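Peer 1: sequence first, then the predicted structure, then my questions.
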Amino acid sequence: MRRRNFGVALLAAAIVIPGAATQAAERYGIGRAATPAEIAGWDIDIGRDGANLPPGSGSVARGRIVFGEQCASCHGDSGQGGVGDRLVGGQGTLASPKPIRTIGSYWPYASTLFDYVRRAMPQNAPQSLSNEDVYAVSAYLLSLNGIVPDNAVLDARSLGAIKMPNRDGFVADPRPDVHNH
């Protein structure tokens, strides 16, 4: 078990610390430095302002289809929840004794929705959706929450410009290592 944990730690270091694999290879005779292409494959985060959103676009209509095929079995036919979390509704409940935290009531940035769907959904096949399908599912979910119209088509520019209802509902973190202003 210890040997397996060491291998996982070494792989993580190779991805996170560029020189670590080279040092490990010299010291232990194993591993190699990650290539820029390998690092780029993992560097898919999206900024809250939409920075790093990929090319592509998707419509609410297409999102309805993709959601039905890829998401509804866990999240319900219209995002009402099921095995997976509820995604729709809850506006105005955050200050209540039973807040309903959904995309439309809680999430501060639309870009976070895109990032999460692209990175982690569907749960049985994460990162399997095309950028166009992720834009479409994002458009559909934002439409269900009343944030964009039913005929919306989202791309990097329009998704990054969406002001979510709870954007100002979070408190700034004063720690110097957290950049959230």
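Peer 2: That came through, no problem.

Peer 1: when you work out contacts or count neighbours from here on, use the C-alpha atoms and nothing else.
Peer 2: OK.

Peer 1: who touches Glu26 in this structure?
Peer 2: Contacts of Glu26 were listed using C-alpha atoms under 8 Å, 6 or more residues apart in numbering, and none were found.

Peer 1: how far away is it from Pro122?
Peer 2: 40 Å (C-alpha to C-alpha, to the nearest Å).

Peer 1: below is structure B, check it against A:
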Amino acid sequence: MFLHKLFLQIALASCLVTPVLAEEFGRPARPDEIELWDIDVRPDGKGLPEGSGTVAQGKAIFEDNCSGCHGTRGQDGIKDRLVGGQGTLASENPIKTVGSFWPYATTLFDYIHRAMPYQAPGSLGVDDTYAVAAYLLSLNGILPMDGKLDKQSLPKVQMPNRNGFVPVPEFDYPQSHHN
């Protein structure tokens, strides 16, 4: 009961903080600070940074950073399977992978860059991210083994399930907006 009463008193006291006092905490973010967090990449490629990576580079980076969860070749790991599954989406047991389900290769870059590797999200550099994306696309038969990705080539990659989604008009990016 004592803790409940104390909590209630603290909650009530916090309501008495005036707006003037609240303004003393924090400040508007500066443009250079916002830019550090503005790393999202759209399906049309807008937001992709300069840089590049090859399948060969991606293989080594994947082995060092990703294979512990996803297996040595993007399957048979303890986490999501990333390779295979083409042609299974309409079956009783669909296998949703990068190669069978994802509609845009640019969102693969975005996800890897922001959220992977699991143990250190966002720690891969831009070139390393392009390389891992190239390696995964290669393992899925979408990019040749000697393939290379960059800001210009990644949006042009045609994913096998590209037309498997119904676009929402406000997210349908015309071709003229590609970087």
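Peer 2: Received the coordinates, thanks. The model shown is predicted, which means the values in this text are computed figures rather than measured ones.

Peer 1: so which strand or helix has the most centrally placed residue in the first structure?
Peer 2: Nearest to the mean C-alpha position of the first structure, by C-alpha atoms, centre = their mean, lies Tyr116 at 1.5 Å. Using DSSP states H and E, Tyr116 of the first structure maps to helix 110-120.

Peer 1: now do that helix: which range of the second structure does it align onto?
Peer 2: Aligned using TM-score structural alignment, helix 110-120 of the first structure spans residues 105-115 in the second structure.

Peer 1: quick one: the matching stretch to the first structure mean distance?
Peer 2: Its matched residues in the first structure lie on average 0.3 Å from stretch 105-115 of the second structure after superposition (mean C-alpha distance after the TM-score superposition for the first structure).

Peer 1: for stretch 52-64 of the second structure, same thing?
Peer 2: Counting by mean C-alpha distance after the TM-score superposition for the first structure, stretch 52-64 of the second structure comes out at 0.3 Å.

Peer 1: neighbouring contacts of that stretch?
Peer 2: 72, 126-135, 138, 145-151.

Peer 1: list the buried ones in the helix holding Tyr116 of the first structure?
Peer 2: Neighbour counts over helix 110-120 of the first structure (16 or more other C-alpha atoms under 10 Å) mark Ala110, Ser111, Thr112, Leu113, Phe114, Asp115, Tyr116, Val117, Arg118, Arg119 as buried.

Peer 1: next one: the second one relative to Asn52 of the first structure, how far apart?
Peer 2: As judged by C-alpha to C-alpha, Ser111 of the first structure and Asn52 of the first structure stand 10 Å apart.

Peer 1: shared neighbours of the two, which are they?
Peer 2: Common neighbours of Ser111 of the first structure and Asn52 are listed as Ile46 (criterion: C-alpha under 8 Å, 6+ apart).

Peer 1: so which of the contacts of stretch 52-64 of the second structure are in helices?
Peer 2: Val126, Asp127, Asp128, Thr129, Tyr130, Ala131, Val132, Ala133, Ala134, Tyr135, Ser138 (DSSP state H).

Peer 1: how about the contacts made by the fourth one?
Peer 2: The reference is to Thr129 of the second structure. Contact partners of Thr129 of the second structure, counting by C-alpha under 8 Å, 6+ apart, are Gly53, Gly58, Phe109, Ile112, His113.

Peer 1: number of residues surrounding the aligned partner of Gly84 of the second structure in the first structure?
Peer 2: Matched by TM-score structural alignment, Gly84 of the second structure corresponds to Gly89 in the first structure. Gly89 of the first structure has 19 neighbours, counted by other C-alpha atoms under 10 Å.

Peer 1: ok, back up a step: helices or strands next to the helix holding Tyr116 of the first structure in the packing?
Peer 2: When contacts are defined as 3 or more C-alpha pairs under 8 Å, 6 or more residues apart in numbering; DSSP states H and E, helix 110-120 of the first structure packs onto helix 131-144, helix 156-160.

Peer 1: what stretch of the second structure does the last one fall on?
Peer 2: Structural correspondence for helix 156-160 of the first structure: residues 151-155 of the second structure, per TM-score structural alignment.

Peer 1: for the matching stretch, the distance to its chain's centre please.
Peer 2: 16 Å (C-alpha atoms, centre = their mean, to the nearest Å).

Peer 1: now swap in stretch 99-106 of the first structure and tell me
Peer 2: 16 Å.

Peer 1: end-to-end on it?
Peer 2: Stretch 99-106 of the first structure: ends 9 Å apart by C-alpha to C-alpha.
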